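J.: Just the structure for this:
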Amino acid sequence: MKHIVVFTGAGISAESGLKTFRGSDGLWEGYRVEDVATPEAWKRDPERVQHFYNVRRKAVLEAKPNAAHLALVALEDKYRVTIVTQNIDDLHERAGSSRVLHLHGLITKAQSDINPSLTYPIAGSEIRMGECCELGSQLRPHVVWFGEPVPAMGTAIGICRQADIFIVVGTSLQVYPAAGLLDEIPVRAAKYFIDPQASTLSRLSDVTCVDDKATVAVPILVEKLMA
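T.: The predicted structure is shown next:
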């Protein structure tokens, strides 16, 4: 059975109504990234950071998987499919994908402030200040912030090296270290890049670029691969 690796970014979630990470003005929903997505921001003002992610989490829980998420699930009828995502939402899982690796964490979980390997499900949409892990430390979002290591990178590299077909959906391919995964794709693998600006952004060789949004292009590609 051939192995399809799908690498997804903010563009696929945006079509479910979730804001992309950073707008053209450099802000994330009105906030400077440095104020809400770094360890320094957490040390400086943990309540502000906690509130920011509580609001984002509520939006994630209210969002629904779109046609692109659902189409990727159908590939599992014919292929071994692994999704490697930069997104912190759980839309791939709720769509029904069985193998999803989150490079940057999962907003629907909490983690210990002092031991990131201690993670916990969240009841509802909020982590409250004063809620602590088993070590007595404050719980924070299970999200990899700027300046923090990406623990899943080693696993992701191994997955990408096994790809027979590699599909990129809704990412600019500019954010490192995740963008470095492109260097791990086997030369023999068939490659597809779906994004409204795919032809402009692509730095892959021998790639089929589809300059369209995910909800349009992914179902079409899936139908082609299932034929």
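
J.: C-alpha from now on. contacts and neighbour counts both.
T.: OK.

J.: count of residues packed around the closest residue to K64 other than its chain neighbours?
T.: Nearest non-adjacent residue to K64, counting by Cα to Cα, 6 or more residues apart in numbering: S16, 6.1 Å away. For S16, the number of neighbouring residues by other Cα atoms under 10 Å comes to 19.

J.: Now show me the structure for the sequence below, then we'll compare the two:
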Amino acid sequence: MTRKKLIVLTGAGVSAESGISTFRDSNGLWENHDIRDVASPEGWRENLALVLDFYNQRRKQARECVPNEAHLTLARLEVYFDVQIITQNVDDLHERAGSSQVLHLHGELSKAQSTLDPKLIYTLDHWEIKEGDKCEKGSQLRPFIVWFGEAVPMMVPAINLARTADIFLVLGTSLKVYPAAGLIDYAPRQAKKYLIDPKIPDSPLPKDVNLIQEKATVGMKILEEILLKDLN
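T.: Below you'll find the predicted structure:
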């Protein structure tokens, strides 16, 4: 029997439970920096050393964190479903938990990119990118991160994935942050849709979206029971 497609959009709330803070948190690690200073092409041009150090520290932190139960539950569900994860997170916790199909919308901390040729992408075997680290064409390496003001090249593949969903789950992110929040609108009308979010949404949810008002780790255990029960 063909397994149903479970398409999952994940965001910062999933990583936060593993100890990774984000700039959207009031106590987040980004708060000591203006976001434009460390996550924009302008910031890179104005202070390359600051940006490199900022992401080196994020990379080091991510390596010290471990996947949580939400990550692990998604990986377990691959036994029963064709699970495809679309993540706004730049860490590799989904992969380390065992998920085999992960699309990163906003780039990956564990990789570097040429500033001259964006197609030249390198997997890092350490946590630092230093000034003077260059690609094969001689240009400085930068973090493989989609910064503010830059295009999101993986958006089209993500939309195409959303269109294939039998079940669409939004986990650890609100339905307010676009363009990613719009992905649920591409899911087929007959697809079952779930949102796991501890906060009450500011505006009413679409009638076909089922809200599980819990943090990611707790909500995933509830949803796992629902999905496996539906299989029987």
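
J.: what residue of the second structure matches up with the residue nearest to K64 of the first structure?
T.: Applying TM-score structural alignment, one finds that S16 of the first structure aligns to S18 in the second structure.

J.: quick one: secondary structure of the residue with the largest distance to the centre of the first structure?
T.: No residue in the first structure sits farther from the centre than G136, which is 29.4 Å out by Cα atoms, centre = their mean. Following DSSP: H, G, I helix; E, B strand; the rest coil, the label given to G136 of the first structure is coil.

J.: In the second structure, what residue corresponds to it?
T.: Checking TM-score structural alignment: G136 of the first structure goes with G138.

J.: what residue of the second structure matches up with V210 of the first structure?
T.: So, by TM-score structural alignment, V210 of the first structure is matched to I212.

J.: which one is that match nearest to, not counting chain neighbours?
T.: With Cα to Cα, 6+ apart, the residue lying closest to I212 of the second structure is I196, at 4.8 Å.

J.: Count the residues that sit near the one you found.
T.: 26.

J.: surely S125 of the first structure meets F52?
T.: No: counting by Cα atoms under 8 Å, F52 is not a contact partner of S125 of the first structure; they are 11.5 Å apart.

J.: More neighbours: those two, which one.
T.: Legend: neighbour count by other Cα under 10 Å for S125 of the first structure and F52, higher for S125 (19 against 16).

J.: List the contacts of that one.
T.: Under the criterion of Cα atoms under 8 Å, 6 or more residues apart in numbering, the neighbours of S125 of the first structure are 54-55, 57-58, 61, 108.

J.: which position in the first structure aligns with K193 of the second structure?
T.: Match for K193 of the second structure (TM-score structural alignment): K191.

J.: what's the answer for L228 of the second structure, then?
T.: By TM-score structural alignment, L228 of the second structure lines up with M226.

J.: my guess is that match meets K78, correct?
T.: Yes: under the criterion of Cα under 8 Å, M226 of the first structure makes contact with K78 at 6.9 Å.

J.: sorry, back to before: the match of L228 of the second structure: neighbour count?
T.: By other Cα under 10 Å, neighbour count at M226 of the first structure equals 13.

J.: Please tell me I have it right and E108 of the second structure contacts I145.
T.: Yes: at 6.1 Å, E108 of the second structure and I145 qualify as touching, with contact defined as Cα under 8 Å.

J.: Test my guess that V36 of the first structure contacts R48.
T.: Yes: contact between V36 of the first structure and R48 holds when scored by Cα under 8 Å: they sit 7.4 Å apart.

J.: So between the two, which is more surrounded?
T.: V36 (23 against 14).

J.: what residue of the second structure takes the place of the more buried one?
T.: Using TM-score structural alignment, V36 of the first structure pairs with V38 in the second structure.

J.: and the closest residue to that match other than its chain neighbours, what does it touch?
T.: Counting by Cα to Cα, 6+ apart, V51 is the residue found nearest to V38 of the second structure once chain neighbours are left out, at 5.0 Å. Contacts for V51 of the second structure were tallied using Cα under 8 Å, 6+ apart; they are 37-39, 43-44.

J.: Now do the longest strand along the second structure: everything it contacts.
T.: Identified as the longest strand of the second structure according to DSSP state E is strand 107-114. The contact list for strand 107-114 of the second structure, computed with Cα under 8 Å, 6+ apart, reads 55, 58-59, 89-92, 119-125, 127, 129, 134-135, 139-146.

J.: give me that answer again for 7 Å
T.: 59, 90-91, 120-124, 135, 139-146 (Cα atoms under 7 Å, 6 or more residues apart in numbering).

J.: now those: which count as buried?
T.: 59, 90-91, 121, 135, 140-146 (16 or more other Cα atoms under 10 Å).

J.: that older thread, hmm, P67 and the match of S16 of the first structure touching each other?
T.: Yes: using Cα atoms under 7 Å, S18 of the second structure is in contact with P67, at 6.2 Å.
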